[in-house]
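S.K.: Need coordinates for the following:
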Amino acid sequence: MPFKKSLPEWNKEGTEPPQSLKDSGWQANQKPPADYFNWFFNKVFLALSELQKEAVNEEQIGVPNGIATLDQNGDLPLTQADNIKNWVNQLLVTASQNGLMRKEDKSKLDDITLGTAAGNALKLDSSGKVPAGNLPGATTSAQGAVQLNDSYTSTSTTQAPTANALKMLYDYITANAQLKKITADNGDVSISVADTTQDFLAAVVSKGVGLNTVFCEGGAVNAPSTKPAWGISYFSTPKFGFIYMIDTSNTQWSNFMKNGNWVGWSANNTATWYNLPLNNGAVPYNPAAVPQYSKIGGFIVIRGALKGITKTGNVYATLPDGYRPITYSWSYIQNATNTGGFANSARWAINTDGSIVLEFVTQGAANMDAGFWFPMHTVFPVF
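M.R.: Below you'll find the predicted structure:
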């Protein structure tokens, strides 16, 4: 309960007496100065004020809105700590919030062994980091710790390149590699003229120097062919370069720019001829008619003439692999030597094994002579 007596208020501070007077006190017939009394009354007033403000009334001990008292062990009795206990319970750690640790939880932690051995709770090193030996190594099939490598030529499958290594590799590639593309990203040609109103040669020139893949729709302005064609172009300077293309009929085309001027398209189907291997007494009819064969586009061409043939059913020549009919034999009829004022003919068969067989002659096999003329001209497809 509050103090009942009012304080003897005295605000005049006065003058503090000397220590000698404090020690000897007042003497008989001595008249005290008024300011010494002011000092004394003021100090008494201040001391009583401090006591009333700071002191606790015994009726306030252990009651609501009062103060707690310690027990005989110097501890706070639980009966006076309910509010504190409730407050502490609110601060305990839970699954959804951080907080104070319970005694039983601390016991669980005390049972955990720190260390770097298997089964231990991991202990950080002196730098506050996980020891390197406790980190699993990374592989091409598993995640893990990986060592950095500053070399862009390394073949390691367990180390990772640094940013510096990648920069060195980039610098090397840009300094040494030819980076210009010759096709589109999807593999299509880098120059395409599909509109027949466009100028194909102008499109190639506008692409500039370097190697490119090209397409031209048949019939476009300055096209090589009336059929679609694909190929390559190469310009070493803006005024010197060439184009090489193949159209859908397998005709090869070329054009060359010399000092800024195109020389014109040229069909490059020059044939390479090979002498036909002969059998069973057959020989060339004369030096100007040596039997030969060639492949032009998707066709086999045979030319020349024979003599020395005396009977039907024989194999008189053989075509090599790659120059033979693909699925079926190729039969054809050619003129032969006139006899008795009448024209004769011979039927030939070119088989899938390459054998060339004389099947029939109109003058009859019995009337054949080794000097008779047997031309072999024919063309057949191999597609």
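S.K.: contacts and neighbour counts: CA atoms only from here.
M.R.: Fine.
S.K.: Could you list the buried residues of the longest helix along the chain?
M.R.: As assigned by DSSP state H, the longest helix anywhere in the chain is helix 34-54. In terms of neighbour count (16 or more other CA atoms under 10 Å), helix 34-54 has its buried residues at 36-43.
S.K.: I'd like the next helix or strand past it.
M.R.: With elements assigned by DSSP states H and E, the helix or strand that comes after helix 34-54 is helix 82-90.
S.K.: Show me what that following helix is packed against.
M.R.: In terms of contacts (3 or more CA pairs under 8 Å, 6 or more residues apart in numbering; DSSP states H and E), helix 82-90 is packed against no helix or strand at all.
S.K.: Moving along the chain from that helix, name the first helix or strand you hit.
M.R.: helix 103-110.
S.K.: I'd like to know which of the buried residues of helix 34-54 is nearest to residue 233.
M.R.: If you rank these by distance to residue 233 using CA to CA, residue 43 comes first, at 113.8 Å.
S.K.: Quick one: the strands in the stretch 201-350 of the chain, in order.
M.R.: 210-216, 229-237, 240-247, 252-258, 261-262, 266-267, 274-275, 283-284, 292-296, 299-303, 305-307, 315-318, 330-339, 342-350 (DSSP state E, counting those that start in this stretch).
S.K.: so can I have a markdown table of those showing distance to residue 105?
M.R.: Conversion of the strands of the stretch 201-350 of the chain to a markdown table gives the following (distance: least, CA to CA, whole Å):
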| stretch | distance to residue 105 |
| --- | --- |
| strand 210-216 | 74 |
| strand 229-237 | 78 |
| strand 240-247 | 83 |
| strand 252-258 | 87 |
| strand 261-262 | 91 |
| strand 266-267 | 93 |
| strand 274-275 | 97 |
| strand 283-284 | 110 |
| strand 292-296 | 92 |
| strand 299-303 | 92 |
| strand 305-307 | 109 |
| strand 315-318 | 98 |
| strand 330-339 | 97 |
| strand 342-350 | 98 |
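S.K.: Residue 168 is nearest to which of those strands?
M.R.: Judging the strands of the stretch 201-350 of the chain by CA to CA, what sits closest to residue 168 is strand 210-216, at 26.6 Å.
S.K.: I'd like the structure of this one too, to check against the first:
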Amino acid sequence: MTIKFTDFFISVNIPYDKGLSAVLRYLGDKIEHENCVEGVLDWIAQTQCRNGASTHPFLPLLTWKVFLVHNENPKIFQYGLEILIHCTSVGEMKIQAPDPPSSRAEQPTSQEICDAVINNSIYWNENTLNLISELARRHSEHLKVHERALALLEAIFCPLRTNDLTQEARLTYWSKYSLIYRSVFKMVYPELIIRGLMKVHDGFPDILRIALSTMWKLCIDEENSKKFLEMDAFKLVYDVMYYWPKHPEIINQGALSLTALSSSRWMIEDILMQYDIPTLLLNSLDTFCLYNEICYNLFYTVGSIINHSAEQVLRFVRPGAIMKEKNLIALILKAYSIHHDNDRIIGTLIKLISTIMADDAILEAIFSAIPTLKALLTEIYSRFHNCRELGSAAQEVLQRIPVAYNIPMDAIEPDILIDFKMLSI
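M.R.: Model (predicted):
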């Protein structure tokens, strides 16, 4: 009882009213007192880590020291993670190669490891990420710790402005993060991501979104994508999107995850055939067609899958249902009618049409829809003929269509003509 009273006495005498600097000095003096430390970190996380506010140069350093002293307390770890997430988000912590322990021995002492973490206190590298990994492994049965550990990884690897899987984005990411990408996979983080996705039925969308967001960034590296596929990640992403069909961020990050996995050279056709991916993605496109970013990412995902084979194209165009809304061709028309001034989305639509038109068997299957697609490409060319990326691309696809598939407009099914005329309304 005396210890509890002492800790309570200490906690109520924390100088919150004197500002962060005074509180940090107090934390340094009382770092052995667990209740005091927990209260201080909670206060900092709740009051000082808000709205992009800068903090204090010594805050990361003291947070690491607290982790080393109180590594058995999940609450302290949770609050510390909140602080490090904020410090990372506002640029006070950044990725940099680690300063090695002073000893060159293969097995440095625990003191040398601690010193290395302290010396690297404002950097994310193998030393600091490994300490977080070990603490996350110890406390991940606590949902908030699990979620915050993934949120920290998201803050490090996933700036909000980066949300696509274009080749340019991949190269930018790889050049920036290659030093620690693969080392991260040797730690607990992939397991945390997979376990996060397994919580699909637990009613916690935040951890699902964060797990998806971090996974597709790590999958930019081919070796990482191979390991995620071996961990059954494709099925888990499918399940998350299937059971959360109306959640925009889950669908968006899920689409990017499917793209990353399906673009991997380790993806095999058998995996794609195990799941009704076309229905999942076409339903998602129908639901979120109005949302620029989600629409683009979903079409990009469709493109990454149909590039695998003509069979995948046929699964999406559904020849027996050309006129129905949830068919790739119908959704291409719908997307163009909504996003007719969005160059990025139009560029993706042209690539999809190009893939659809690339195989004679597919052309035969969608024979009645070819005039509509040609009319769409012709309109794009006429509107964007001075734009190489759009006008020239549309013209190139038009020129590749065999003459045998030139159908007079009066031979087109009436419903298809109505659909196309609706584009200009």
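S.K.: Report the TM-score for the pair.
M.R.: Superposed pair, TM-score by TM-score structural alignment, normalised by the length of structure 1: 0.27. Supporting alignment: 163 aligned residues with a CA RMSD of 6.5 Å.
S.K.: if we can go back for a sec, so for residue 381 of structure 1, which of the strands of the stretch 201-350 of structure 1 sits nearest?
M.R.: Of all those, strand 299-303 comes closest under CA to CA, at 4.3 Å.
S.K.: what about residue 292 of structure 1, how many residues close to it?
M.R.: When neighbours are counted by other CA atoms under 10 Å, residue 292 of structure 1 registers 20.
S.K.: got it, and residue 205 of structure 1?
M.R.: 18.
S.K.: next one: the one 5 residues further on
M.R.: Applying other CA under 10 Å, we find 15 other residues in the vicinity of residue 210 of structure 1.
S.K.: returning to what we had before: point out the other helices and strands that the longest helix of structure 1 packs with.
M.R.: So helix 34-54 of structure 1, by 3+ CA pairs under 8 Å, 6+ apart, packs with no helix or strand.
S.K.: so where's the longest helix in structure 2?
M.R.: Per DSSP H, structure 2 has its longest helix at helix 167-185.
S.K.: and of the buried residues of helix 34-54 of structure 1, the nearest to residue 247 of structure 1?
M.R.: Looking across those and measuring by CA to CA, the closest to residue 247 of structure 1 is residue 43, at 122.9 Å.
S.K.: Can you tell me how far the closest one is from residue 51 of structure 1?
M.R.: Distance of residue 43 of structure 1 to residue 51 of structure 1, computed by CA to CA, to the nearest Å: 12 Å.
S.K.: how close does the residue lying closest to residue 44 of structure 2 once chain neighbours are set aside sit to residue 287 of structure 2?
M.R.: Take residue 44 of structure 2 and drop its neighbours on the chain: the residue closest to it by CA to CA, 6 or more residues apart in numbering is residue 83, 7.3 Å away. For residue 83 of structure 2, the distance to residue 287 of structure 2 equals 37 Å [CA to CA].
S.K.: Of those two, give the one with the bigger neighbour count.
M.R.: Per other CA under 10 Å, whichever of residue 83 of structure 2 and residue 287 has more neighbours is residue 83, with 25 against 14.
S.K.: shouldn't the more buried one be in contact with residue 46?
M.R.: No. Applying CA atoms under 8 Å as the test, residue 83 of structure 2 and residue 46 come out as separate, 9.1 Å apart.
S.K.: ok so, going back, just checking, what packs against the longest helix of structure 2?
M.R.: Packed next to helix 167-185 of structure 2, using 3+ CA pairs under 8 Å, 6+ apart, are helix 126-139, helix 222-230.
S.K.: Mind listing what's buried along the longest one?
M.R.: Looking back up the chat, that one is helix 126-139 of structure 2. So for helix 126-139 of structure 2, counting by 16+ other CA under 10 Å, buried means 126-133, 135-137, 139.
S.K.: What helices and strands are in contact with that helix?
M.R.: helix 110-119, helix 143-157, helix 167-185.
S.K.: Mind doing that once more with 7 Å?
M.R.: helix 143-157 (3 or more CA pairs under 7 Å, 6 or more residues apart in numbering; DSSP states H and E).
S.K.: For the helix it packs on, which outside residues touch it?
M.R.: With CA atoms under 7 Å, 6 or more residues apart in numbering as the contact definition, helix 143-157 of structure 2 has outside contacts at 78, 81-82, 85, 88-89, 136, 139-140, 192, 207, 210-211, 213-214.
S.K.: That one relative to helix 167-185, how many degrees between them?
M.R.: For helix 143-157 of structure 2 against helix 167-185, the angle by axes from the mean of the first three to the mean of the last three CA atoms, to 10 degrees is 130 degrees.
S.K.: So which bits of helix 143-157 of structure 2 are buried?
M.R.: Buried residues in helix 143-157 of structure 2 (16+ other CA under 10 Å): 144-157.
S.K.: would you turn the residues you listed into TSV with distance to residue 281 of structure 2?
M.R.: TSV is the format used below for the buried residues of helix 143-157 of structure 2 (distance: CA to CA, whole Å):
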residue	distance to residue 281 of structure 2
144	31
145	32
146	29
147	27
148	29
149	30
150	26
151	26
152	29
153	27
154	25
155	28
156	29
157	26
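S.K.: give the contact list for residue 301 of structure 2.
M.R.: Residue 301 of structure 2 neighbours (CA under 7 Å, 6+ apart): 255-256, 258-259.
S.K.: Most neighbours out of those residues, which is it?
M.R.: Result: residue 255 is most packed of the contacts of residue 301 of structure 2 (other CA under 10 Å), 28 neighbours.
S.K.: Pull out the buried positions in the helix or strand where residue 174 of structure 1 lies.
M.R.: If you go by DSSP H and E, residue 174 of structure 1 is part of helix 163-176. Neighbour counts over helix 163-176 of structure 1 (16+ other CA under 10 Å) mark 165, 168 as buried.
S.K.: outside of the helix or strand following that helix, which residues touch it?
M.R.: Per DSSP H and E, the first helix or strand lying C-terminal to helix 163-176 of structure 1 is strand 191-193. For strand 191-193 of structure 1, contacts defined as CA under 7 Å, 6+ apart pick out 200, 204, 212-217.
S.K.: From residue 43 of structure 2, how far out is the residue lying closest to residue 28 of structure 2 once chain neighbours are set aside?
M.R.: Leaving out its chain neighbours, the residue that sits closest to residue 28 of structure 2 by CA to CA, 6+ apart is residue 62, at 7.1 Å. Using CA to CA, we find residue 62 of structure 2 at a distance of 14 Å from residue 43 of structure 2.
S.K.: All good on my end, thank you.
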